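# Show me how the following folds:
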Amino acid sequence: MLTMYLMQGKVALITRGDFGIGRAMCYYFAQEGPAIAFTYVKGGEEEGDEDTLQKIKELKMDEAKDPIAAAIAADTGYDENCKTVVDQTVESYGWINKLVNNAAKSRLGGIEEMTEDGLVRMFKTNIFSYFFVTRQASDYNKFIN
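A predicted model of the protein is given here:
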């Protein structure tokens, strides 16, 4: 089977790439050879940044270039953190070709247990972070197809 490695020479930024779907995206992209930057929540409930970095290196296809991977600790619910993530990725790799907004908070309990602070935290993670990361990546013409 001929694989084209469509991601070789590209840069992918994946938010919350250390867990769940984000980790799976890191693993998928690793087989196609791009540089991969992903965020993780330091001290988070499932901190797996080192495991994800190791697996990215193991999953590389023989013919693909070595994927370069970087784990960036950041709470993407805050605009200034998203700017730091985007700036750090662009500084390291030159640009961002693919952006996967994946950060999400899903274990929230029932509506009767939800506090105002919990609701704000959920929106910061599930809504605001997607806007902030996308804006930071596109604001400075750093998002390239």
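
# Going by C-alpha atoms from here, please, whenever you check contacts or count neighbours.
Fine.

# so who does the nearest residue to D51 once chain neighbours are set aside touch?
Spatial nearest neighbour of D51, excluding adjacent residues (Cα to Cα, 6 or more residues apart in numbering): D18 at 7.9 Å. The contact partners of D18, taken as Cα atoms under 8 Å, 6 or more residues apart in numbering, are 38-40, 46-49, 51-52.

# Compile those residues into CSV and extend it with columns for secondary structure.
What follows is the contacts of D18, written out as CSV (DSSP: H, G, I helix; E, B strand; the rest coil):
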residue, secondary structure
F38, strand
T39, strand
Y40, strand
E46, coil
E47, coil
G48, coil
D49, helix
D51, helix
T52, helix
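
# ok, the residues you listed vs T76, which is closest?
Of all the contacts of D18, T76 sits closest to T39, with 8.2 Å by Cα to Cα.

# What distance do you get for that closest one to V86?
10 Å (Cα to Cα, to the nearest Å).

# Ok, T125 next?
Counting by Cα to Cα, the gap from T125 to V86 is 17 Å.

# another one to check against the first:
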Amino acid sequence: MSAQTFPAQQQTPPGLTGEMRPRPDHGEDSYVGASRLEGRRALITGGDSGIGRAVAIAFAREGADVAIVYLPDEQPDADETCRLVEDAGRRCVLVPADLTVEDEARGAVRTAVDGLGGLDVLVNNAGFQMARRESVADITSEDLDRTFKTNLYALFWVTQSALEHLKDGSSIVNCSSIQAYQPSEPLLDYASTKAAINNVTVNLAAELAERGIRVNAVAPGPIWTPLQPATQPPEKVEKFGSDTPLGRAGQPAEVAHAFVFLASEQTASYVSGTVLGVTGGKPVF
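Predicted coordinates:
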């Protein structure tokens, strides 16, 4: 795939897919399943758009029923993702919730389990960043609360509740980031949460091994999702991803395969405690 530049654009967080130019590729026309998740039931936070939508499509085409958690403002994206999952012949459970609120985060798991009839795979993908600032002095307590509660607190709350339902052979896949390894100054708080997620992943993998539950993470590089025009200055959007060795941003569809690999017992039955980079060539070690 050749290098690509993006037109300058900006949205209000959390951002919507329909307003992006160009539209991201979530694998709508390209992902072909191979029954790697047949009969599994998966909960994906932030499953309405971006990487979450691509994972939902891939999981459905691999044979899984899917529940997606999303903010109420993201309903149009959630409806489209649901349609794509159902077009694959799988069940989709819509779970609008604000994961920065503990009761809603835990309630989202209960709603998903009720709708799916159980739970086998948890994908902690929901995330927030804000890059429209110049120094640490610009990070407010409100910024910290939103970033840490979305990226880290919610992961704990959702995982704790999901563990009441996950059994031997289940899998948890967290969403880390290249920012955990090569942090950008404007993303200090976001990068901190992603480094923490790496540690959570390794520690949980050790704790849950005796229960037969695998825990891994995917660390994406710059991926073209609504989070970018919603949180980056327009001039940075134009050059988004150009600093990678491959010279371009990735598409959500290019990340989904990593989540399938780690979630599936067919492909990753002996993989736990790993962070798998999908970064366009940037190192994750």
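
# what residue of structure 2 takes the place of the residue nearest to D51 of structure 1?
Counting by TM-score structural alignment, D18 of structure 1 lines up with D48 in structure 2.

# Could you do K57 of structure 1 as well?
Using TM-score structural alignment, K57 of structure 1 pairs with E86 in structure 2.

# And the strands in structure 1?
For structure 1, applying DSSP state E gives strands covering 11-14, 35-40, 69-73, 98-100.

# Take those strands and write them to a markdown table, including distance to E80 of structure 1 and mean neighbour count.
Below are the strands of structure 1 laid out as a markdown table (distance: least, Cα to Cα, whole Å; neighbours: other Cα atoms under 10 Å):
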| stretch | distance to E80 of structure 1 | mean neighbour count |
| --- | --- | --- |
| strand 11-14 | 17 | 26 |
| strand 35-40 | 14 | 26 |
| strand 69-73 | 13 | 20 |
| strand 98-100 | 18 | 18 |
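
# Can you tell me which of the ones you listed is nearest to S106 of structure 1?
Closest among the strands of structure 1, using Cα to Cα: strand 35-40, at 15.5 Å.

# now for the closest one, which elements pack on it?
The contact analysis (3 or more Cα pairs under 8 Å, 6 or more residues apart in numbering; DSSP states H and E) places strand 35-40 of structure 1 against strand 11-14, helix 20-30, strand 69-73, helix 79-93.

# nearest to E116 of structure 1, of these?
helix 79-93 (20.5 Å).

# and T3 of structure 1, how many residues sit next to it?
T3 of structure 1: 10 surrounding residues under other Cα atoms under 10 Å.

# what's the helix or strand that contains N203 of structure 2 aligned against in structure 1?
Per DSSP states H and E, N203 of structure 2 falls inside helix 188-208. No residues of structure 1 are matched to helix 188-208 of structure 2 when aligned by TM-score structural alignment.

# Mind checking what helix or strand follows that helix in sequence?
strand 214-220.

# so how far is V120 of structure 1 from the residue of structure 1 most remote from its centre?
Centroid-distance maximum for structure 1: E112 at 31.6 Å, with Cα atoms, centre = their mean. Look at E112 of structure 1 and V120 of structure 1: by Cα to Cα, they are 15 Å apart.

# want to throw the helices and strands packed on strand 35-40 of structure 1 into CSV with distance to T3 of structure 1?
Output for those, formatted as CSV (distance: least, Cα to Cα, whole Å):
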stretch, distance to T3 of structure 1
strand 11-14, 19
helix 20-30, 13
strand 69-73, 21
helix 79-93, 24
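
# Buried deepest among these, which one?
Mean neighbour count (mean count of other Cα atoms under 10 Å) peaks for strand 11-14 among those, with a mean of 26.
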